[in-house]
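**Student:** Fold the following and give me the result.
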Amino acid sequence: MTAILGGAVLGAWRGPPALADGAFGLVCAAVLTAYLLSLRAGRALVGVVAVLAVFLALRSPQAAAGVVLAERGRVESAVVTSIEDGWHPAGRPRRLCTVQDSDGAVLPVRIWRGCEGRTRPGDVLAVLYDPEGRLPPRGAGSGASVGGSLAGVAGCVAALVLGCLVAVVRSHRLVHAVPAFREPAR
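**Tutor:** Below you'll find the model as predicted:
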């Protein structure tokens, strides 16, 4: 878990793109799965842990970008040029704003944080920029903190820790640790 999240944060902060985009996290998930299989932890438990580890590896790049932007990002104003209705990954509708910076350049990403029902073209939104240009800009929302960025993956980390714990305990069969009960000879 530490390698998956730490690799994503390190990649977003300074490291190579393979760390920042979650590829390293997927490798860590595969290594964890192989390790638990070598312990003979049980295929069902290993399957649950593998799914949780892959989910964490896929969620950690966004959380890492949030951590890095919360620490070194700068908030600047951007003007809304157009608004589209889009979809949240969870299947809910979401508004997406195309914005341009103070130099008139249209940003390569559409902003959803701050793009609300009352937002119109010509309105000004606060956008969080990475001064080093390593991360794409995003709307400056209320969750621009390290804790807010990591809160989204905290549940997955807790479930993954619990799954690994149960899988490792399951791999150490108690049958071998406790002598078998024997009936007294008659």
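
**Student:** From now on I want contacts and neighbour counts done on CA atoms only, so please keep to that.
**Tutor:** OK.

**Student:** all strands of this protein, in order?
**Tutor:** Secondary structure of the chain, counting by DSSP state E: strands at 74-87, 93-100, 124-129, 138-139.

**Student:** which strands and helices sit next to the last one?
**Tutor:** To tie it back to what came earlier, the one meant is strand 138-139. strand 124-129 (3 or more Cα pairs under 8 Å, 6 or more residues apart in numbering; DSSP states H and E).

**Student:** what's the answer for the first one, then?
**Tutor:** Counting by 3+ Cα pairs under 8 Å, 6+ apart, the packing neighbours recorded for strand 74-87 are strand 93-100, strand 124-129.

**Student:** Ile4 contacts Asp21, doesn't it?
**Tutor:** No - Ile4 lies out of contact with Asp21 (Cα atoms under 8 Å); the separation is 11.0 Å.

**Student:** Proceed likewise with the subsequent sequence, for comparison:
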Amino acid sequence: MGEGLLVGVLGAGSIVGAGVAGDRTGEPVLVSGEAGLVCAGILVLHLVRLRAGRALVGIVAALGVCLALQAPQAAADLVPVDGERVAPMVVTSVGGEGNGDAGRTRFRCSVVTRDGAPVKVRVLRGCGRTTRPGDVLAVVYDPEGRMPPRALATGPVTTGPLRALAALAFALLAGCVLAVVRSHRLTPAGTGA
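**Tutor:** Okay, the predicted model is just below:
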């Protein structure tokens, strides 16, 4: 049980940690969830090496992929880290750029503070197809420029994405415990094997 808990905590922690780090640093490989997918792959390979059973390994793999893809988006809705501030900013322009993935367009907003001072970095998160110049976004920014600015989700703060992330992490932990316990095949009493 202890080994299963350790594997589950390390697996889920590394997947969620990669997503949170991606949100905080803006590193593309972390923001996209690719690093979390690598962590999930390493976890699955470890369980395969333990001979945990195909069904349980498949369940852990599916949960790991879901967790890796959801963690960066859920991390974006978290409270700003120390040193960051939230301020209302006015959108001055909205630009779209194709990223080559099935014709999807990513939107970036140029914003200014309420005093009219322009922000050097354009906002990606929170800027969308319906955003127009003159709209006001609640933007999280770091006055020292260590992290890129990002807009908070519009409307009231919901805990739904965080609850879903916690449920996925708990399910992954439980799956890892079951898979590791399953990998330790017990021999019947008296066989001496």
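
**Student:** Drop the TM-score for these two in here.
**Tutor:** Here the TM-score for the pair of chains, by TM-score structural alignment, normalised by the length of the first structure, is 0.63; 162 aligned residues with a Cα RMSD of 3.9 Å.

**Student:** before we move on, back to that, so for Ile4 and Asp21 of the first structure, which residue has more residues nearby?
**Tutor:** Ile4 (25 against 22; other Cα atoms under 10 Å).

**Student:** Now which residue in the second structure aligns to the more buried one?
**Tutor:** Ile4 of the first structure maps onto Ile15 in the second structure when the alignment is built from TM-score structural alignment.

**Student:** close enough to count as contact, Leu125 of the first structure and Thr81?
**Tutor:** No - Leu125 of the first structure is beyond contact range of Thr81, at 10.8 Å (criterion: Cα under 8 Å).

**Student:** Between those two, tell me which one has more neighbours.
**Tutor:** The neighbour comparison of Leu125 of the first structure against Thr81 (other Cα under 10 Å) goes to Leu125, with 24 against 15.

**Student:** residue contacts, Ala41 of the first structure?
**Tutor:** Ala167, Val168, Val169, Arg170, Ser171, His172 (Cα atoms under 8 Å, 6 or more residues apart in numbering).

**Student:** So which of the residues you listed sit within helices?
**Tutor:** Mapping these onto helices (DSSP state H) picks out Ala167, Val168, Val169, Arg170, Ser171.

**Student:** is it true that Asp77 of the second structure touches Ala151?
**Tutor:** No - counting by Cα under 8 Å, Asp77 of the second structure stays clear of Ala151, with 9.5 Å between them.

**Student:** Residue range in the first structure corresponding to stretch 61-73 of the second structure, please.
**Tutor:** Counting by TM-score structural alignment, stretch 61-73 of the second structure corresponds to residues 50-62.

**Student:** Identify all contacting residues around that stretch.
**Tutor:** By Cα under 8 Å, 6+ apart, stretch 50-62 of the first structure touches 1, 4-5, 8-9, 12, 20-23, 25-26, 29-30, 32-33, 153, 156-157, 159-160.

**Student:** Now do the buried residues in stretch 70-77 of the first structure.
**Tutor:** Buried residues in stretch 70-77 of the first structure, counted by 16 or more other Cα atoms under 10 Å: Ala70, Gly73, Val75, Ser77.

**Student:** now do stretch 138-157 of the first structure
**Tutor:** So, applying 16+ other Cα under 10 Å, buried residues of stretch 138-157 of the first structure: Arg138, Gly139, Ala140, Ala144, Ser145, Val146, Ser149, Leu150, Val153, Cys156, Val157.

**Student:** between the residues you listed, which is closest to Leu96 of the first structure?
**Tutor:** Distance to Leu96 of the first structure across those (Cα to Cα) is lowest for Gly139, with 10.4 Å.

**Student:** Under the alignment, what does that closest one map to in the second structure?
**Tutor:** With TM-score structural alignment as the criterion, Gly139 of the first structure pairs with Leu152.

**Student:** and its match, how far is that from Val16 of the second structure?
**Tutor:** 20 Å (Cα to Cα, to the nearest Å).

**Student:** How about the contacts made by Val80 of the first structure?
**Tutor:** Cys97, Thr98, Val99, Gln100, Arg120, Pro121, Gly122, Asp123, Val124, Leu125.
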